[in-house]
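Enquirer: model this:
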Amino acid sequence: MAEEGLRPIIVKRIKKGGGGHHGGAWKIAYADFVTAMMAFFLLMWLLGSTTKGDLNGISEYFKTPLKVAMSGGSGSGDSSSIIKGGGKDLTRTDGQVKASDDPQVKKTYNLTAAKAALEAEENQRLKALKERIEAKIEANPLLKKYKDQLLLDITSEGLRIQIVDEQNRPMFALAKAELQPYTKDILHEIGFVLNDVPNRISLSGHTDSTPYMSDAGYSNWELSADRANASRRELIVGGMQDSKVLRVVGLASAINLDKADPFNPVNRRISIVVMNRKAEDNVLRDGRKIEVGDTDDAAGIGAAVNAPPAAPPAGPPVRK
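Expert: The predicted structure follows:
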């Protein structure tokens, strides 16, 4: 009995752990699983409730997203009813190709009316220029003094400004291309005003029918061309842009102002034409190849070829 009282007493203490290395990680995994299942449920619900037309539109969107984003159209979200057969055609397979379903309105342009409107606007601009030059002539004592030698009118080519000779007041030195001082002043005033319109100009020199003969073969043709070019230089000195000049020609006595009297001093003149668009186009296409069927050009050439030659004047004095 004494030995049994000396037997040691062993107490076993059991330590309760928290799941070892697992801890609470299973809770996070379970939450992810529940979230995935919810997302899957929502996806299946959306697929089941979306019409076929909408699905096709979504498919087209992801095929060509840039095209749909820029132009919009009749793809995703265009159905007006979720019931099969309701609203618009829900079975369409075309992608989004236009911004709306409104019928396209075809624009038509009346070229004839547009051309007529441009011509009318251009005529108004040339008339305004004519009135301004006339007002400048009246306001300037120098120009008003030579009013009778300044002729302004509207022709088929545009606004024509003619500076003509008088018996006792010629524009140029006799039988030369040297401008008189007052002629230079007139051209300076006109040159500055011509910059107010975008139209280009044509210059032509004219003489009367008095023959001009010299030992070197210099004739009225050379004289009229030289006078036209001298006038061009003075217009530029007056402030006109050089690029506005499209044509400079000498016509001698081919086109007299006074047809009844070919020796009238008024036939000696400088003609400045502020050309309209049609006249400019005719000059710019000069010399182009004529195609078969171009009846207008062919008729013009035929008339020029078949025109009778002008009769030479009889018994005029000779310009030296």
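Enquirer: alpha carbons only for contacts and neighbour counts from here, please
Expert: Noted.
Enquirer: Tell me where the stretch 1-150 of the chain has helices.
Expert: 2-5, 25-49, 52-63, 65-71, 111-139, 141-145 (DSSP state H, counting those that start in this stretch).
Enquirer: taking those together, which one is wrapped up most tightly?
Expert: helix 52-63 (a mean of 18; mean count of other C-alpha atoms under 10 Å).
Enquirer: I'd like to know which elements it is packed against.
Expert: Using 3 or more C-alpha pairs under 8 Å, 6 or more residues apart in numbering; DSSP states H and E, no helix or strand is in contact with helix 52-63.
Enquirer: Provide a list of residues in contact with residue 136.
Expert: residue 143 (C-alpha atoms under 8 Å, 6 or more residues apart in numbering).
Enquirer: Could you measure from it over to residue 155?
Expert: Taking C-alpha to C-alpha, to the nearest Å as the measure, residue 136 falls 21 Å from residue 155.
Enquirer: close enough to count as contact, residue 201 and residue 274?
Expert: Yes - the criterion here is C-alpha atoms under 8 Å, and residue 201 meets it with residue 274 at 4.5 Å.
Enquirer: Comparing those two, which residue is more hemmed in?
Expert: Each of residue 201 and residue 274 has its neighbours counted (other C-alpha atoms under 10 Å); residue 274 has more, 27 against 22.
Enquirer: Also this sequence, please, to line up against the first:
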Amino acid sequence: MGRKKHHEEAEEGWITSYADLMTNLFAFFLVLFIFATNSKEETNMSVVLQEIRTGFLERVDKKAAKVLKDELKKAQTPSMPQVDSKKAEIAKKVEKVIIEQQLKNYVHIIIEEKKIRIVFTDPVIFKTGKAELNPQAKKILKEVASILKPIPNPIFVEGHTDNVPIHNKEYDSNWELSFSRAYSIIKYLQKVENIPPDRLSGTGYGEYKPLAGNDTNINRAKNRRIEINVIFFDEKKSEETSGKTNNQATKAETSHTSKPGH
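Expert: Sure, this is the predicted structure:
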């Protein structure tokens, strides 16, 4: 009798555990069913969460885009004095000539604080070891001169070579060759293009101001160049200096005429 009662209690315990398991499984599948049916409330909540996430990302993207746009705007249209706007205008015109004549690989424009450097590589202007202008050089120099002639800025021409020694009937050194090349440019700008000689000057640096090390053929080619520098000066300082000079001259003249016996 005791054993039978114990057996019945064991069976009831097993059934209870099984019922609890089935209840838990039913509750689990019920939850899955609710999510699967995408009830209106759940759908609305999902949409809200998605909109919050999307709106946040869009605001971040817009902020980043605005910062980038502002930075580019500052870089493209910086607050410059008038002299710099002139510089940009000249550089743009020269660049147009370079593109039209398909010389982008051989002529470069470098804008600096006090000058525009128009850099011509050796093959465009001169033959090796020579200082006579090539026909192509005259063509592009004519276009560049038409841009530079109307402006009053001084023009300084530099001749540069690589470090390969030169010894021929015309030149004893690279220094002499670089001087002759600079002078050929100056002479052309004055004699042919009628740029006033008081605006023109130049020198030859030989191999002593390289752009790159003279250790490879490519680097040596970079160093063989002519630079036409359009010089810009501080107009305000120039006016102040001119005014001081005039005042000093006036004072000196007044002092001189006011002395007795003169």
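Enquirer: Can you give me the TM-score here?
Expert: Superposed pair, TM-score by TM-score structural alignment, normalised by the length of structure 2: 0.53. Supporting alignment: 156 aligned residues with a C-alpha RMSD of 2.8 Å.
Enquirer: Turn the helices of the stretch 1-150 of structure 1 into TSV, including distance to residue 186 of structure 1.
Expert: Output for the helices of the stretch 1-150 of structure 1, formatted as TSV (distance: least, C-alpha to C-alpha, whole Å):
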stretch	distance to residue 186 of structure 1
helix 2-5	153
helix 25-49	87
helix 52-63	73
helix 65-71	62
helix 111-139	9
helix 141-145	6
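Enquirer: Looking at these, which is nearest to residue 160 of structure 1?
Expert: helix 111-139 (8.9 Å; C-alpha to C-alpha).
Enquirer: The residue nearest to the spatial centre of structure 1 and residue 283 of structure 1, how far apart?
Expert: Nearest to the mean C-alpha position of structure 1, by C-alpha atoms, centre = their mean, lies residue 118 at 12.9 Å. Going from residue 118 of structure 1 to residue 283 of structure 1 by C-alpha to C-alpha gives 19 Å.
Enquirer: same deal with residue 220 of structure 1?
Expert: From residue 220 of structure 1 to residue 283 of structure 1 the distance is 24 Å (C-alpha to C-alpha).
Enquirer: So which of these two has more stuff around it?
Expert: Each of residue 220 of structure 1 and residue 283 has its neighbours counted (other C-alpha under 10 Å); residue 220 has more, 24 against 13.
Enquirer: which residue lines up with the more buried one in structure 2?
Expert: Here residue 220 of structure 1 is matched to residue 174 in structure 2, going by TM-score structural alignment.
Enquirer: ok, now which ones touch its match?
Expert: Neighbours of residue 174 of structure 2 in contact, by C-alpha under 8 Å, 6+ apart: 161, 162, 163, 165, 166, 206, 207.
Enquirer: Tell me who's in contact with the second one.
Expert: Taking C-alpha under 8 Å, 6+ apart, we find residue 162 of structure 2 in contact with 174, 206, 207, 210, 214, 220, 221, 223, 224.
Enquirer: which of the residues you listed also appear as contacts in structure 1?
Expert: Retained in structure 1: 206, 207, 210, 220, 221, 223, 224, out of these (criterion both residues aligned by TM-score structural alignment, their matches' C-alpha atoms under 8 Å).
Enquirer: top of the residues you listed by neighbour count?
Expert: Of those, with other C-alpha under 10 Å as the count, residue 223 tops at 25 neighbours.
Enquirer: All the strands of the stretch 101-250 of structure 1, residue numbers only.
Expert: With strands called from DSSP state E, counting those that start in this stretch, the stretch 101-250 of structure 1 shows them at 150-155, 158-164, 201-206, 245-250.
Enquirer: Could you check how far residue 62 of structure 1 is from residue 136 of structure 1?
Expert: Counting by C-alpha to C-alpha, the gap from residue 62 of structure 1 to residue 136 of structure 1 is 71 Å.
Enquirer: Number of residues surrounding residue 190 of structure 1?
Expert: Residue 190 of structure 1: 22 neighbours (other C-alpha under 10 Å).
Enquirer: Could you pull up the residues touching the residue mapped onto residue 224 of structure 2 from structure 1?
Expert: Matched by TM-score structural alignment, residue 224 of structure 2 corresponds to residue 268 in structure 1. Residue 268 of structure 1 is in contact with 164, 165, 205, 206, 207, 208, counting by C-alpha under 8 Å, 6+ apart.
Enquirer: Farthest-apart pair in these, please.
Expert: 165 and 205 (11.9 Å).
Enquirer: roughly how far apart are the corresponding residue of structure 2 for residue 191 of structure 1 and residue 195 of structure 2?
Expert: Per TM-score structural alignment, the equivalent position to residue 191 of structure 1 in structure 2 is residue 145. According to C-alpha to C-alpha, residue 145 of structure 2 stands 8 Å off from residue 195 of structure 2.
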